[in-house]
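K.L.:
got a predicted model here, sequence first, then my questions.
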Amino acid sequence: MTAYQGVRIADFSQGMAGPMAAMLLGDFAAEVIKVEPPGGDRRKDHPGYLAWNRNKQIVTLDLDSADGMSAARALIAGADVALFDFAPSRMTALGLDGASLTAAHPGLIHAWMPPYGTEGRWSELPPHHSLLTALTGMPFRQGAWEDQPVHMILPIAWSSQAVLGATAIGAALLERNRSGRGQAVTVSGLHGAAECAPPMRFENIEPLPRGIPPGANPRYRLYKCADGEWFFLGTLFTNFYRKAFEALELGDVFDVLEQDMLGAREMLIGIFETRPRDEWLELLKAHDVPCAPVGPREDWFAGPIVAEAGMRLTLDHADLGPVAMPAPPARLSATPARVAGLPKPVPAPPSWPAKGAVATGSAPTAAPLAGIKVLNLGTVIAGAYAGALLANLGAEVIKIEGPEADPFRSDGSQFLVYNRGVRGLGLDLKQPAAREVFLEMVRSADVVIDNYRLGVRDRLGIGYSALKAINPRIISCSINAYGDTGPWAALPGFDPLMQAEGGMMAAQGGDDDPILYTIAVNDIATAAVVASSVVAALNARVRTGEGQEIVSSLLAQSLLYQLGEVVDYAGRPPNDKGSRDCLGLAALYRYYPCADGWIALACEGETEARGVGHVLGLGLGAADLAEPRDGDLARRIEAALAGRARDATVDALLAAGVAAAPVRRFDEALQDPWLWENGHMAPWTHPRLGPAVSARTYSDFSRTPAGFTRPTPDLGEHTRQVLADYGLPAPRIEALLAAGAAFVTPPL
């Protein structure tokens, strides 16, 4: 029995985000029927289609015909989940909106994953990742050399939307086990953008300056070597940074240069330019310094690290031959995910019997994960953020830190958003009394999360076998860098190391220098996948009565968030490549400056090309769609836009049938009425740091609302309250505090 075995999903979505969400559920044995229009999925020719739609049966239905709609409604009547990604107007026109379908089918999970929002003019745009990021301010948050937006080669926001969608559907199914009721669930592109690039701003905290493509901090930066090759130095923590100086025989100047970022950066740039990359990597790794070479994703996916981690699968396609793709991104020990096959066309939908009546009476309105207790030992981003995502769904999450604190802890907006909604417990697990308390808490907990380096939790006596002996229903999720098998498993790792080795940096830089993604892609991906995997394991526990161990890694997510790019077969088309401060993919698919800001064009057909030509007086046609991003046509368009007002130009382009949007700077995006119209943003107040504004939630539920109920805790802020809630008597709590096994802030 696997997590979603027996769950029937009617997937009406196209492209990437919706199909990928259904893929993640299908990997856990949900039966997925994908409904496509007579022309097929709009991205049927993209290599990623084979992965986004694996484990699915594909049926063709024309929803604009009476027969097609009748067949679709029959399929929905027998489904547990109906998944859509239509724009708001089409949902309403077809009568497939959540209110209508859940009224007709009270047990149905109606999942809507629109590419933008659910309200307002921008929500009707055709799906383009570049337009979504433009509207949410992401292109101005990516590190750049010039003051301009940057087009991201990877569709990061849609990957996050996909994983959030799978998580929300799983949470709604889990809640249905409790209440007997379905509901409407919405995970929009805005939710995906918020998860990967959280839109948070504190009124009293100065935001960090925009970064530069190699990375501004010398300890966490790209370096070019004597042979022209690049590597990333990933010494985020001081102990690793010190080891790097010792490897370079510069330990005597470490204390001085640690405080002099500019001086250290210039010195290290000069040093690393003196020898070939492989020599530096060998020296640094011998001193346990986290570092990684920059290389193409194709070599990474085909290479030994991915193979040793068990993350490469090969399936046979009747026409294409062997097709390689990544394995599922997390391993569940008792109910593992499985890829059974490539998309399989079928002549007609299955005859699913209509679902019977659901439980009567008042349906509970508690959040989907209400009552689930999570003990989170995770730090930095991947582990910590996973807890916040579960808290957003209603779980009671306890962030456990030792006296040294989460090394990422600060009053900066990143730490605050990645740890919002949880309670803080100060517990020194190096002390036997603290470990005893932790294991007592495990007895009544549901989930434990950690991102310790391989072997650490067993040395602390809190590995999965120890937890299971205490509580057979516990779900233990452990995150590391390279997985838990092979010679790389014990190595330290950080997000940019996967960006470097996994090909993200090289792809964004294209034929120019590699570029560090300012978004911690693999960290935010891992957090989302951990939350989704925990929800899958909770669903499995309903069926089996037992918990299990989950293992995931940054490596796995470097593949998942490049899923469409790493699918490989003979003769596959090349992937998109970026460039220095990349503005787009083609002359008619890129960002352009106007007199008072920037606009985004996303033309894919002749009609749109002619529309741009009409508005700008250039006389364009289908042949111009192939013009390069930096060629003659791009210069002509730039000249035509130079003196025009941004918003009036966007209006004219939209009226001419062109997919276009303003490219907003981050502050402008936070104040955009459209985001507030969609209920995307919300003000809140931190008791110590003051007023803030950030994303309201990462998914919306019609009957069991999700969202944050607590601000980010200070170190050990809730220690007394948490220990009391877990049954410790007051004298014992005070004894633990007195011995330093537990602690609170502010100090006693």
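P.N.:
That came through, no problem. Computed from a predicted structure; not experimentally measured. Residues are numbered from 1 along each chain as shown.

K.L.:
please count neighbours and contacts with C-alpha atoms only from this point.
P.N.:
Noted.

K.L.:
quick one, helices of the stretch 401-550 of the chain?
P.N.:
For the stretch 401-550 of the chain, the helices defined by DSSP state H, counting those that start in this stretch cover 413-418, 432-442, 456-459, 464-470, 495-501, 504-509, 521-544.

K.L.:
can those helices go into CSV with extra columns for mean neighbour count and distance to Leu233?
P.N.:
What follows is the helices of the stretch 401-550 of the chain, written out as CSV (neighbours: other Cα atoms under 10 Å; distance: least, Cα to Cα, whole Å):
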stretch, mean neighbour count, distance to Leu233
helix 413-418, 21, 21
helix 432-442, 18, 34
helix 456-459, 13, 23
helix 464-470, 17, 32
helix 495-501, 28, 8
helix 504-509, 26, 13
helix 521-544, 26, 16
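
K.L.:
for those, which one sits closest to Ser13?
P.N.:
Nearest of the helices of the stretch 401-550 of the chain to Ser13, taken as Cα to Cα: helix 521-544 at 19.6 Å.

K.L.:
give me the helices and strands touching the closest one, please.
P.N.:
Packing contacts for helix 521-544, counted by 3 or more Cα pairs under 8 Å, 6 or more residues apart in numbering; DSSP states H and E, involve helix 156-179, helix 189-196, strand 330-332, helix 382-392, strand 475-480, helix 495-501, strand 548-553, helix 554-560.

K.L.:
let's bring in a second model and compare:
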Amino acid sequence: MTALAGVRVLDLSGGIAGPVATMFLADFGADVIRVDGPAPDPQAANPGYAVWHRNKRSVVVDPAHHADLEWLAASVAGADVVVLGHGSELSDWGSAVARAGQENSHLITVRLPAYLDGHAPWGGGESHLLLAAVGGQAMRQASVCGGAIASMSPHLSYIHGLWAATCAVAALVERTVSSLGQTVTVTGVNALIGANIYSVSTSPNAPDPLTTVGPAGRHPTYRHFLCGDGKWMAIGALGPKFEERLLRALGLDSVIEDERIAGVTARMALPENLPWVRDLLESAFSSRTREEMLTLVEGIGIPCGPMNSREEWFDSEIVRAIGMHVSVEDPERGTVEMPGVPIVLTRTPGGVTRPAPSVGQHNGIAPWPAKAAQPDVQPRFVPGPLSGFRVLNMGTFVASPYAGLLLSELGAEVIKVEPITGDPFRVSGYTVNRGMRSVSIDLSTAAGQAVFHRLAETADIVMDAMRPGVMKKLNIDYEALSAVNPRIVTQSLSAYGQGGIQAHRPGVDMVIQAESGMMSAWGGSDDPVGNTIAINDVASAAMSALVALLGLYERQISGHGQRTWNSLAATSVFLQMEEMVRYEGRPSPVVGSADFRGAHPLRSYYEAQDGWLGIDVHTFDDNAAVERLQAAGVIGDGPVRDELAAAIAALTVADALRALAHAGIPSARARKVSEVLRDPELLEAEAFHIRPADDGTTFMQSGRYAAFSRTQRRGPMSPPGNGEHTRPLLAAIGVAPTEVDELIAERTVFAGGPVVHQLPISYR
């Protein structure tokens, strides 16, 4: 049994994001038919194609052939979900296809515009490189010399597809209540703000952060270090408790006591303090071997790990233990080793059962039977497709609370369950705790566990980010909760997954970046490079939301709850899935370098007289692109990168963009975050929300994450104070006021006030 058994999906998208979205649906049993056009798919030669299209069927539809369009119209009439890429609509295939979509009231149409709905500044289709440029990510990455930095994998496209899949499943959940479909639009900008939530949560009047801080980033104790034996490691000392603990263990008490820090360790990341603090720490690490430093740091309870290559990680016991290294027999590629399914439903698991189909492999199959008409069903208009569902979120730090924000954005009632002292990262985690209410409970006591059980009786989903085994010790694991609520779906996020020999280890994004090969691949033969984005955290947040919703949808169909889980380790493989793919004859995966601008001269960033721009030729032959550039007089007949660099360096960004547009080359200005936040188009689209701080200033935060045609939640969200809603939430489940007073008096629960609305010092 699979979670999406019986769900029919037509994939009419192109690029990467759409296929990744339908990959997730196919992995969990949906019947996904990939509709290919008569022209070759530009992505077909990429090794990632073997992953993105696994478990699917392929049918070629030629719009010039009436019979093909009849088949497509009939298939749309029988589909549950149709996925459309940038610039495409059902009407593009013909009036009969569009009419079939309108008549199928069950149909969920998922649209994935490359930028905003209707257009992209570069005038073309999906482009990770240009989206990162226009959205400020390229200019926000820490580096040696500054400027626009290219990522090693198209992670924005991956997150776009992941989040689109999550929204599609949310719409399926809503359909179990309303019986009606709707149109869901997830844009490239939605993916951009989702990935860059911390970068865009800032004051619009603040200067852009200095990026020339080196490839290790701007936090002196949350980064990678070179040890005395020439080996690299990463540590995750983030937050006052861990930061102070590390400094004291290294004999650097003087840093804490220095008047420039004055006991507030967050001040170490300030530009005026980072250089001298960093020098002291680097000297301390260089005085010992990596093994010695790993032993010391692990001994004081701080997450840490060695620097690995991608190949070492993919072959590791950790990755194999969580099912993220699988093999399939591909008729075109032979034996293909690829990443497995990065999320786990224990009762209705997903799996890789079939290789990617050859183009047109399933031509001639019959269309699905048409969906029955529903003339008497009244539309349901609610604020979010998950309106009416309750989630208990026990996450701390970044990834798990962020998953709560995402479910709240989709309309769920999300309750943040915190310890009496609060989430230890709640100050730095201000922006990821939005949209929830807070109840504080001491879960180490029997009385606290009893309170939690009463809350769980009213919940649909319980989310946690504790190490495996901790929930059981607290008597709030799936077995305990399902005894009081058999329909409960639990979701657990851990660093290294469930069941493997490393499952007990604590882990954080920065350490996973190092262990998974992300850093070493990005740095190449130079020093490793850490991603300024908390990339494993933000993607794992969406993964957590997706796996929980898959469990919820299946429960809506079967009536049974189940336990689900995911991990930062699995996410790290997903985010490098094209680089991880192996088969005989595949091109070698790209590696980067210090201040990496791009692996190919036609897919790279360049510096002009007054700024940076990116170009991305991805829809036609590279030779044809060179000929266009030469014909337009942009370049001569020398090496393409050298010619482009010289030509662009002699022009302003505006003039260079005009010259490239004249040659038909997709290109865009690489903007700083401050420019992005002031973009009137993005403000109009609610990409950002503006809110007042308690000190009278204002700041901006990520805004709308998706658009639902019938069930749209609107408006900004705020985080709760620790225990701010303890009294009303307990009253709502029948706890008498006198009993609440007793629980507070004995410190079983805590009732607090509102949060202080103020953004913290950025740690990345």
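P.N.:
Perfect, thanks for sending it. Just so it is clear, the model here is predicted, and its values are computed rather than measured.

K.L.:
superposing both, give me the TM-score.
P.N.:
TM-score for the superposed chains, counting by TM-score structural alignment, normalised by the length of structure 1: 0.92, backed by 733 aligned residues with a Cα RMSD of 2.7 Å.

K.L.:
most packed of the helices and strands packed on helix 521-544 of structure 1?
P.N.:
Sort those by mean neighbour count, taking mean count of other Cα atoms under 10 Å, and helix 382-392 sits at the top with a mean of 29.

K.L.:
neighbours of the counterpart of Ile501 of structure 2 in structure 1, how many?
P.N.:
Correspondence of Ile501 of structure 2 to structure 1, assessed by TM-score structural alignment: Pro487. Pro487 of structure 1: 13 surrounding residues under other Cα atoms under 10 Å.

K.L.:
go on, Ala337 of structure 1?
P.N.:
Applying other Cα under 10 Å, we find 24 residues neighbouring Ala337 of structure 1.

K.L.:
how far away is the aligned partner of it in structure 2 from His160 of structure 2?
P.N.:
Aligned by TM-score structural alignment, Ala337 of structure 1 pairs with Gly350 of structure 2. In this view, Gly350 of structure 2 and His160 of structure 2 are 21 Å apart by Cα to Cα, to the nearest Å.

K.L.:
same check on Phe28 of structure 2?
P.N.:
The value you get for Phe28 of structure 2 to His160 of structure 2, if Cα to Cα is used, is 19 Å.

K.L.:
one more: Glu311 of structure 2?
P.N.:
26 Å.

K.L.:
for the helix or strand where Ala72 of structure 1 lies, list every residue counted as buried.
P.N.:
Ala72 of structure 1 belongs to helix 66-77 when assigned by DSSP states H and E. The neighbour-count check on helix 66-77 of structure 1 (16 or more other Cα atoms under 10 Å) flags 71-72, 74-77 as buried.

K.L.:
once aligned to structure 2, how far is that helix on average?
P.N.:
Its aligned residues in structure 2 lie a mean 2.4 Å from helix 66-77 of structure 1 after superposition (mean Cα distance after the TM-score superposition for structure 1).

K.L.:
how far out from the middle of the chain is the helix or strand just after that helix?
P.N.:
Sequence order places strand 81-84 as the next helix or strand after helix 66-77 of structure 1, per DSSP H and E. Put simply, strand 81-84 of structure 1 sits 21 Å off its chain's centre (Cα atoms, centre = their mean, to the nearest Å).

K.L.:
so which bit of structure 2 is strand 81-84 of structure 1 matched to?
P.N.:
Using TM-score structural alignment, strand 81-84 of structure 1 pairs with 81-84 in structure 2.

K.L.:
next, the mean deviation of that stretch compared to structure 1.
P.N.:
On superposition with structure 1, the mean distance recorded for stretch 81-84 of structure 2 (mean Cα distance after the TM-score superposition for structure 1) is 0.9 Å.

K.L.:
next, the closest residue to Trp52 of structure 1 other than its chain neighbours: secondary structure please.
P.N.:
Among residues not flanking Trp52 of structure 1 along the chain, Met20 sits closest, at 4.6 Å (Cα to Cα, 6 or more residues apart in numbering). Three-state assignment for Met20 of structure 1 (DSSP: H, G, I helix; E, B strand; the rest coil): helix.

K.L.:
from Gly39 of structure 1, how far off is Met20 of structure 1?
P.N.:
Counting by Cα to Cα - Met20 of structure 1 and Gly39 of structure 1 are separated by 20 Å.
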